[in-house]
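got a sequence here, can you model it:
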Amino acid sequence: MDKRIFPLALGGLGLGTTEFVIMGLLPDVAESLKISIPQAGHLISSYAFGVVVGAPILIGYAAKYPPKKILIFLMIAFTLFNALSAFSNDYYSMMAIRFLAGLPHGAFFGVGTVVATRLAKPGKQAQSIAMMFTGLTLANLAMVPFVTWLGHQLNWRYAFGVVSVIGLITIVGLKFLLPSMNSLRTTTLKKELEFFKTAKAWHIIAITAVGFGGLFAWFSYITPLMTTISKFPTDFIAYIMILAGAGMVVGNFLGGILADKMRPALAGAILLSAMILALIGVFFFSENQTISLILTFICGALSMSVGTPVNIMMLRSAKNSEMMAAAFMQAAFNIGNSVGALFGGFPLEFGLSYNYPSLVGAGLAALGFLLCLAFIKKYKPVI
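Next up, the predicted model:
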């Protein structure tokens, strides 16, 4: 890995850990805060909503500054709010702190995405973005399972302490490894936002939000799915998270390669169609432990592989607005996170079993696939 991109990947490790670890610790958090598991799912949505709000606002304000300074500031805020998460004692304070912790998330990835493309070799932009997101995939391969195990063995609060330590190390890495660059803003904020008056921008955002909503409907409730439907012991959840993380590592590089080899929109459509089938498989076959584990790996791979193609779709469409576009994409991903956690919880509120969120997810993925097909038909000569 290019050492200049390493601190971006390290930041992704911290961001990915805090975003996904609560899914592995959902029952622990629910018991500690004396709330139901569906209510604990709202904490996932709260963090995601913070990303949605923070990404465009922070980028709009900070883009005039050098990206290195922006990224260090965002990581300081991220570290502070995650440290506070470890000390929350009730549902409402945890909701508020998770929202605040989410604010820097999208802006960090938004700035980092553009920085990664600027540092990339010609024709390797998608793979450079994938390298930055390696930290996110490694979070799910190693760090999330580790802190999930730590949370089960000791207390879920330790997970956020570990995340804060990662944040501190990232700040040091950004200071000494990331090269100094001039402001990435090439035009005025007003002109940057003009792209988002177009149907094309919102079409890509809709594909991302709805498509990823399908995966988060499944992943948000993976712990109770595996313990109540697949009948795995609670102590086995950390290993299941490693398996999902291994899939994400594979999927991250697969998405980067596909987006460089073919039209990103076509790659996105192919991957979304696979997502539909995988989530339907989760619904029907989760009682079989072997098949359940295979599908966990596949769904993990698909969860990351779609990310790079849709990011490239947006960056190629938003000339001179790349950083704001990348920020909006992070908002879109986390709208998907929030929508998936919310909609996936509806069947549970009505007393249905924990394999039903994946069926909701398949429906969301199908809608994302149809939106992607419509995009290809409308913009085929371009993307």
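
C-alpha from now on. contacts and neighbour counts both.
Noted.

which residue, other than its chain neighbours, is closest to residue 349?
residue 38 (7.2 Å; Cα to Cα, 6 or more residues apart in numbering).

tell me the buried residues in stretch 282-291?
282, 283, 285, 286, 287 (16 or more other Cα atoms under 10 Å).

mark which of those residues are part of strands, please.
Of the positions in these, not one sits in strands, assigned by DSSP state E.

Serialize those to a markdown table and add fields for distance to residue 6.
As requested, these are exported to a markdown table (distance: Cα to Cα, whole Å):
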| residue | distance to residue 6 |
| --- | --- |
| 282 | 35 |
| 283 | 38 |
| 285 | 39 |
| 286 | 37 |
| 287 | 40 |
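
so of the residues you listed, which ones are in helices?
282, 283, 285 (DSSP state H).

looking at those residues, which one is closest to residue 347?
Among these, residue 283 lies closest to residue 347 (Cα to Cα), at 12.7 Å.

contact partners for the closest residue to the closest one other than its chain neighbours?
Ranked by Cα to Cα, 6+ apart and with sequence neighbours excluded, the top spatial neighbour of residue 283 is residue 355, at 5.1 Å. Contacts here follow Cα atoms under 8 Å, 6 or more residues apart in numbering; on that basis residue 355 touches 225, 229, 282, 283, 284, 286.

close enough to count as contact, the first one and residue 357?
No - the pair formed by residue 225 and residue 357 falls short of the contact definition of Cα atoms under 8 Å, at 9.1 Å.

what about those two, which has more around it?
residue 357 (33 against 25; other Cα atoms under 10 Å).

the helix or strand residue 312 falls within: what's the following helix or strand?
Following DSSP states H and E, one finds residue 312 within helix 307-317. Remark: after helix 307-317, the chain's next helix or strand is helix 322-349, criterion DSSP H and E.

quick check: angle from that next one to helix 307-317?
Angle, helix 322-349 to helix 307-317, by axes from the mean of the first three to the mean of the last three Cα atoms, to 10 degrees: 140 degrees.

can you pull the buried residues of helix 322-349?
For helix 322-349, by 16+ other Cα under 10 Å, it's 322-345, 347-348.

and what of stretch 34-49?
For stretch 34-49, by 16+ other Cα under 10 Å, it's 37-49.

against residue 241, how distant is residue 103?
Plainly put, residue 103 is 25 Å away from residue 241 if you go by Cα to Cα, to the nearest Å.

neighbour count winner among these two?
Of the pair residue 103 and residue 241, residue 241 is the one with more neighbours under other Cα under 10 Å, namely 30 against 26.

alongside the first, I'd like the structure of this one:
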Amino acid sequence: MNTSITNSATPKAGLVWVVIALALGTFALGTTEFASMTMVPYIAENLGVGVEHVSYAISAYALGVVVGSPIIMVMTVRVRRRKLLLILTAAMAIANGLSALSPSLGWLVFFRFLSGLSHGAYFGTAMLLAASLVPSTMKARVMSQVFLGLTIATIAGVPLATWMGQNIGWRWSFVMVTLLFIMAAIMIYVFAPNPPAKEGASPLKELETLKSREVWYTLGIAAIGGGGLFCVYTYLSETLRQVTHAPAAWIPIMMVIFGLGSTIGNLISGWAADKSTMKAALFILIFSAIVLAIYPSAAGSLITLVPVVFLIGCSIGLAAIIQPRLMDIAPEGQAMAGALVQCAFNLANAIGPWAGSLVITAGFSIADTGYAASFLSVCGLVMWWLAMREGKKKALQPER
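The predicted structure follows:
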């Protein structure tokens, strides 16, 4: 691993500018993924379909991530990372541009699926490139800085895209995302280093990663433990309306508060993960379980809900912990590990809302989704324990 960016970067690029370039791509990804959820009613009205049908486009994006991430990452292990990032940003610019031109819901669903295909591969490749430019003691920190683009998207990109959807049309939000990806591609071309692909890399070596139980348990921490955050986030707007009885203007404000928590939590988690990834994961899971359990009681008043939503946002830092952990336990399959992390978090994005829907359909208050969310964090703790046990068993095995 390179110990300095000067070993692999072009002279005109510094680490800060590389990270900014990569983070601009994650900012665009965060905007297109989360803003799509907030624009569902405007898309439904414009295309003349039910709100429940527009959700197919959200699911199609997530399916694209799950399908595309492992395939692209494994099949491109011999491609230079800067070249791959440029291909991925171009593909996402085109797919989001086509989403803006969708003449019907069917075409929108298809184009959102295409948009999701490159999502996980971009994240995985950007994280691996950033980590390769710093000493091992700093890799989690620099990866969290790349991920910072997504958390900032919840503060700035998503509210702006939502405003555009409300006032000038949902299509323009996808146009904005398209322009962001074009800007990201330009900055990556100018500032990102272009080291050769890892010597000896092959798809078969990457697939060996799938044999490790520790890898699967670690992914389980993200897929199940991370689902709690999405369980609450998905129904936050309706909770504000039905339970808190807050004015409509408070919905985007609360999203910004959540985003601020996400940004701070992500940075702290990256720092903590450089000290000990599994201890940091344990803390976040316990912290999430407690805060999410408090959420239903806090939902009745803005005074109590604001700080709780901020703290819930902080738990998104789990993503900055799982990625470097997988790099440590799967050194020969880092491309596959990077892809699987994105699959796991998109699975969390499916599990969380589903768990919340069970609470609502059972007749409980929409704020009670916090209890289901807390339970998911506790289940994440079980996966953490299994991963730790598997790691200890592996450490006791004699080397072959």
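
and the helix holding residue 312 of structure 1 against structure 2, how far off on average?
Comparing helix 307-317 of structure 1 with its match in structure 2 after superposition yields a mean distance of 1.0 Å (mean Cα distance after the TM-score superposition for structure 1).

what is the neighbour count of residue 194 of structure 1?
12.

so what corresponds to it in structure 2?
Counting by TM-score structural alignment, residue 194 of structure 1 corresponds to residue 208 in structure 2.

is it true that its match touches residue 331?
No - with contacts counted by Cα under 8 Å, residue 208 of structure 2 stays clear of residue 331, the gap being 10.7 Å.

can you give me the helices in the stretch 51-200 of structure 1?
67-85, 91-119, 125-132, 134-138, 144-153, 157-177, 189-194, 199-219 (DSSP state H, counting those that start in this stretch).

highest mean neighbour count out of those helices?
Per-stretch averages of neighbours, counted by mean count of other Cα atoms under 10 Å, single out helix 134-138 among the helices of the stretch 51-200 of structure 1, with a mean of 27.

what does that one correspond to over in structure 2?
Counting by TM-score structural alignment, helix 134-138 of structure 1 sits on residues 148-152 of structure 2.

how big's the offset between that stretch and structure 1?
Mean deviation for stretch 148-152 of structure 2: 1.3 Å (mean Cα distance after the TM-score superposition for structure 1).

residues touching that stretch, excluding its own?
Contacts for stretch 148-152 of structure 2 (Cα under 8 Å, 6+ apart): 23-31, 259-260, 262-263, 266-267.

for residue 373 of structure 2, state which of the residues you listed is nearest.
Using Cα to Cα, these come closest to residue 373 of structure 2 at residue 262, 16.7 Å.

quick one: the closest one from residue 255 of structure 2, how far?
Counting by Cα to Cα, the gap from residue 262 of structure 2 to residue 255 of structure 2 is 10 Å.

circling back to that earlier point, and which of the ones in helices among the buried residues of stretch 282-291 of structure 1 is nearest to residue 56 of structure 1?
residue 282 (34.6 Å).

does the closest one touch residue 358 like I think?
Yes - using Cα under 8 Å, residue 282 of structure 1 is in contact with residue 358, at 6.4 Å.

could you check which residue of structure 1 pairs with residue 179 of structure 2?
So, by TM-score structural alignment, residue 179 of structure 2 is matched to residue 165.

ok, residue 222 of structure 2 next?
Residue 222 of structure 2 maps onto residue 208 in structure 1, by TM-score structural alignment.

now for that match: which residues touch it?
So residue 208 of structure 1 contacts 310, 329, 332, 333, 336, 368 (Cα under 8 Å, 6+ apart).

report the two of these separated the most.
Across those (Cα to Cα), the longest gap, 14.7 Å, separates 329 and 368.

picking that back up, residue in structure 2 paired with the residue nearest to residue 283 of structure 1?
Aligned partner of residue 355 of structure 1 by TM-score structural alignment: residue 367.

go on, residue 105 of structure 1?
Checking TM-score structural alignment: residue 105 of structure 1 goes with residue 119.

its match and residue 154 of structure 2, how far apart?
17 Å.

for residue 49 of structure 2, same thing?
For residue 49 of structure 2 relative to residue 154 of structure 2 (Cα to Cα), the value is 27 Å.

next one: residue 171 of structure 2
Taking Cα to Cα, one finds residue 171 of structure 2 at 19 Å from residue 154 of structure 2.

same thing with residue 325 of structure 2?
Taken as Cα to Cα, the span from residue 325 of structure 2 to residue 154 of structure 2 is 25 Å.

which of those two has more neighbours?
residue 154 (25 against 21).

correct me, but that one touches residue 254?
No - in this structure residue 154 of structure 2 lies outside contact range of residue 254 using Cα under 8 Å: 10.5 Å.

among the contacts of stretch 148-152 of structure 2, who's most crowded?
Of the contacts of stretch 148-152 of structure 2, with other Cα under 10 Å as the count, residue 25 tops at 32 neighbours.

got a list of what residue 308 of structure 2 touches?
291, 294, 295, 298.

with residue 17 of structure 1 instead?
136, 139, 140, 143, 144, 163.

need the counterpart of it in structure 2.
Match for residue 17 of structure 1 (TM-score structural alignment): residue 31.

how about residue 106 of structure 1, what does it touch?
Per Cα under 8 Å, 6+ apart, neighbours of residue 106 of structure 1: 51, 52, 54, 55, 327, 328, 330, 331.

I'd say the last one and residue 53 touch.
This means residue 331 of structure 1. Yes - counting by Cα under 8 Å, residue 331 of structure 1 does reach residue 53; the two are 7.4 Å apart.

give me the distance between the nearest residue to residue 108 of structure 1 once chain neighbours are set aside and residue 170 of structure 1.
If the residues on either side of it in the chain are set aside, residue 108 of structure 1 comes closest to residue 71, at 6.0 Å by Cα to Cα, 6+ apart. Using Cα to Cα, residue 71 of structure 1 is found at 10 Å from residue 170 of structure 1.

ok, so of the contacts of residue 106 of structure 1, who is nearest residue 83 of structure 1?
residue 51 (17.4 Å).

gap between stretch 138-152 of structure 2 and the chain center?
11 Å (Cα atoms, centre = their mean, to the nearest Å).

and stretch 259-268 of structure 1, by the same measure?
20 Å.

for stretch 315-322 of structure 1, same thing?
On Cα atoms, centre = their mean, the centre of stretch 315-322 of structure 1 falls 21 Å from the chain's centre.

and stretch 357-367 of structure 1, by the same measure?
17 Å.

average offset between that stretch and structure 2?
With mean Cα distance after the TM-score superposition for structure 1, stretch 357-367 of structure 1 averages 2.1 Å from its match.
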